[in-house]
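Engineer: fold the stuff below for me.
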Amino acid sequence: MASLGIAVALFCHVLIFSVTGTCGFGDIHHSQLVQLHGLAGILSGAGTAPLSTTGFALDPGASTSVTVPASWSGRLWGRTLCSQDPATGKFACLTGDCGSSALECSGAGATPPATLAEFTLNGAGGLDFYDVSLVDGYNLPMLVVPQGDAASGAGNCTATGCAADLNVGCPQELKVTSAGSEGGVACKSACDAFGDPQYCCSGAYGSPDTCRPSQYSEFFKTACPKSYSYAYDDGTSTFTCASADYEITFCPTPSTSVKAAGGEYAMLAAEVSGSGASSLWTPSLSAVAVGVSATVWQLGQLF
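Structural biologist: Below you'll find the model as predicted:
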């Protein structure tokens, strides 16, 4: 038992973040601000040891890695349309901002709306639990793809995500706009937009029996059937793997045809996106990194 304990203690996962392209979002135009590419944010779950970093800048073509404990849980997201004030050194992002005014989020989560990847590694039954959530709204497309032999093993181990550009077709009452960018830059959840308990699954609506899908959550679900669209959307939105590797692709290259990317990645984008998507996004085949004995999270083409 002692030797097994040591082996478990020494095992860890590696998160690999890389950027190979841009999202096509507009710039923030202000003479007093230094323009940046996107920033990543990481928040460890309650009772989970904090990581060595909680946020950093990502430039096209760059990559970085973060080591996490074997039983880590938490969420990660992209911060878009970011800038830095040269006078104060403070950072700000139009979407996904964590309010720290710095590269590091330091224990703060994303300000909605933001697309989230959520993980509980080595959870119940030794399985990894993962999902892509739009419960807090949407700011950019995201795919999560299990890698390696575990992808065909125990659990509901399959690709998930939201490969559609929901900022294009977002209902007007949910749309977040910016004077410096064309069209919408994010899409709120109905809970965030209206604060109504029936949309927030709170109060009298705080159970799976009383909180039901709404016309707004159905907008998200139709476009992205494998992503969480509201709080109790567990049945079709939570996935499990037995110690798999993971590739996470944020903001892949836009294409109006899934055939443009070719191969399984094009089919994946079609699989995780419904017919209601106004524009389909497919990941670059060059954004691939598979670890041998570590969980790999790759955020390809983040901004």
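
Engineer: from here on, contacts and neighbour counts on C-alpha atoms
Structural biologist: Fine.

Engineer: other SSEs contacting the strand or helix carrying Leu4?
Structural biologist: For Leu4, the element it lies in under DSSP states H and E is helix 2-10. On a contact count with 3 or more C-alpha pairs under 8 Å, 6 or more residues apart in numbering; DSSP states H and E, helix 2-10 meets no helix or strand.

Engineer: so what's Ala154 up against?
Structural biologist: Contact partners of Ala154, counting by C-alpha atoms under 8 Å, 6 or more residues apart in numbering, are Thr240, Cys241, Ala242.

Engineer: now those as a markdown table including neighbour count, secondary structure and distance to Phe129?
Structural biologist: Compiled in a markdown table, these are given as follows (neighbours: other C-alpha atoms under 10 Å; DSSP: H, G, I helix; E, B strand; the rest coil; distance: C-alpha to C-alpha, whole Å):
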| residue | neighbour count | secondary structure | distance to Phe129 |
| --- | --- | --- | --- |
| Thr240 | 26 | strand | 5 |
| Cys241 | 25 | strand | 7 |
| Ala242 | 22 | coil | 9 |
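
Engineer: for Gln298, pull up the helix or strand it's in.
Structural biologist: Short version: Gln298 belongs to strand 296-299, going by DSSP H and E.

Engineer: tell me how many other residues crowd Val34.
Structural biologist: Using other C-alpha atoms under 10 Å, Val34 is surrounded by 15 other residues.

Engineer: let's see this one next to it:
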Amino acid sequence: MGLFSSFHHSSPFFSTLIVLLLVKGLKEVSGATFTFVNKCEFTVWPGILASAGSPKLESTGFELVQGSSRSFQAPTAWSGRFWGRTNCNLDGSGRIICNTGDCGSGEIECNGAGATPPATLAEFTLGSGSQDFYDVSLVDGYNLPMIIEGTGGSGTCSSTGCITDLNQLCPAELKAEGGGACKSACEAFASPEYCCSGTYNSPATCRPSVYSEMFKSACPRSYSYAYDDATSTFTCNGADYTITFCPSPPSQKSSRDSSPMIPEPTTEQPGSEPETKPGSESELGSLQGATLSNSWLADMAIGGSSMAGKPNLAFQFMSNLIFLVVIYLVLLLE
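Structural biologist: Predicted coordinates:
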């Protein structure tokens, strides 16, 4: 009864911790928010394609003018891909045709159709209370610089993508008509060796080509060919994601760490367990802020009060401290 009474009197502790746990639980239920940002010097028309079995998002394609952004909510376990279309205009029959990344729908909405290669792709598989997997792929070629950045999640949550303008480096044999995109070797030559098909349909037989190595050198964290998993797939738990077209130079910092936005590639394997940080400084800071909201405890923290002669407060403080330790351990073990 005394312990219950102690928690009752320290309701700011209890309420704040309950809110933290509820927010964490709601995050696992609600999935992720995807925010698209256009930093290009021109309009981009993003396309969205949900994988089989995943629900359609609020839009399957939209216009994103220079300097603007737009966000969408995706449920847990959602899987799909995003890309940017460029130079979209009406043809003589009133259909929308895009110079790169066109999805063939004839409309701003792609309506379940994917990108026509070459196109830079952002691919996601959201977890359901587990890891999200994401990557930026150049397997279908390249048309726009793009990065993915995660916020609010736990784990490694590294930024990934391609900030290099590969259209300027593209060999003549891979250049798309009009020069607005760079084809993959698979699309350009339709060879099983480049497409990882036929007798080349395994990691042992399909090896990097001179073309995929060129892509990898320019964009070390992006998929350069079909079996380029080890340094190209990334994981995060419970994050929201920003997909930026034509991002700023790599002087930007990752939202999770102080390393360059697109650092050297790692050897993280798909499905591997990342380093988790459930007891992060932000979470601990929230708990500390709630603690100091009690005036008597704030006084104690700055030396304005003494616990001597205040046995009830001493007991209350110890009870709250134990409660905080238990909650911290729960977060740490998740």
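
Engineer: what's the TM-score here?
Structural biologist: In this superposition the chains share a TM-score of 0.72, using TM-score structural alignment, normalised by the length of the first structure; 239 aligned residues with a C-alpha RMSD of 2.5 Å.

Engineer: that older thread, Gly99 of the first structure: which of the contacts of Ala154 of the first structure is nearest?
Structural biologist: Distance to Gly99 of the first structure, by C-alpha to C-alpha, is smallest for Thr240 among the contacts of Ala154 of the first structure, at 31.7 Å.

Engineer: average offset between the next helix or strand after the helix holding Leu4 of the first structure and the second structure?
Structural biologist: In the C-terminal direction, the helix or strand that comes right after helix 2-10 of the first structure (DSSP H and E) is strand 12-18. Superposing on the second structure and averaging over aligned pairs (mean C-alpha distance after the TM-score superposition for the first structure), strand 12-18 of the first structure comes out at 2.6 Å.

Engineer: Tyr328 of the second structure maps to what in the first structure?
Structural biologist: Mapped onto the first structure by TM-score structural alignment, Tyr328 of the second structure lines up with nothing.

Engineer: now do the helices in the second structure.
Structural biologist: In the second structure, helices defined by DSSP state H lie at 2-9, 11-30, 185-189, 192-195, 210-218, 281-292, 295-301, 311-333, listed in chain order.

Engineer: export those to JSON lines and tack on distance to Asn143 of the second structure?
Structural biologist: Below are those laid out as JSON lines (distance: least, C-alpha to C-alpha, whole Å):
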{"stretch": "helix 2-9", "distance to Asn143 of the second structure": "58"}
{"stretch": "helix 11-30", "distance to Asn143 of the second structure": "32"}
{"stretch": "helix 185-189", "distance to Asn143 of the second structure": "14"}
{"stretch": "helix 192-195", "distance to Asn143 of the second structure": "19"}
{"stretch": "helix 210-218", "distance to Asn143 of the second structure": "12"}
{"stretch": "helix 281-292", "distance to Asn143 of the second structure": "37"}
{"stretch": "helix 295-301", "distance to Asn143 of the second structure": "56"}
{"stretch": "helix 311-333", "distance to Asn143 of the second structure": "42"}
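
Engineer: looking at the ones you listed, which is closest to Asp165 of the second structure?
Structural biologist: Nearest of the helices of the second structure to Asp165 of the second structure, taken as C-alpha to C-alpha: helix 210-218 at 8.8 Å.

Engineer: just to revisit the earlier point, for Phe133 of the second structure, find the nearest of the helices of the second structure.
Structural biologist: Across the helices of the second structure, closest to Phe133 of the second structure is helix 11-30 (C-alpha to C-alpha), at 14.9 Å.
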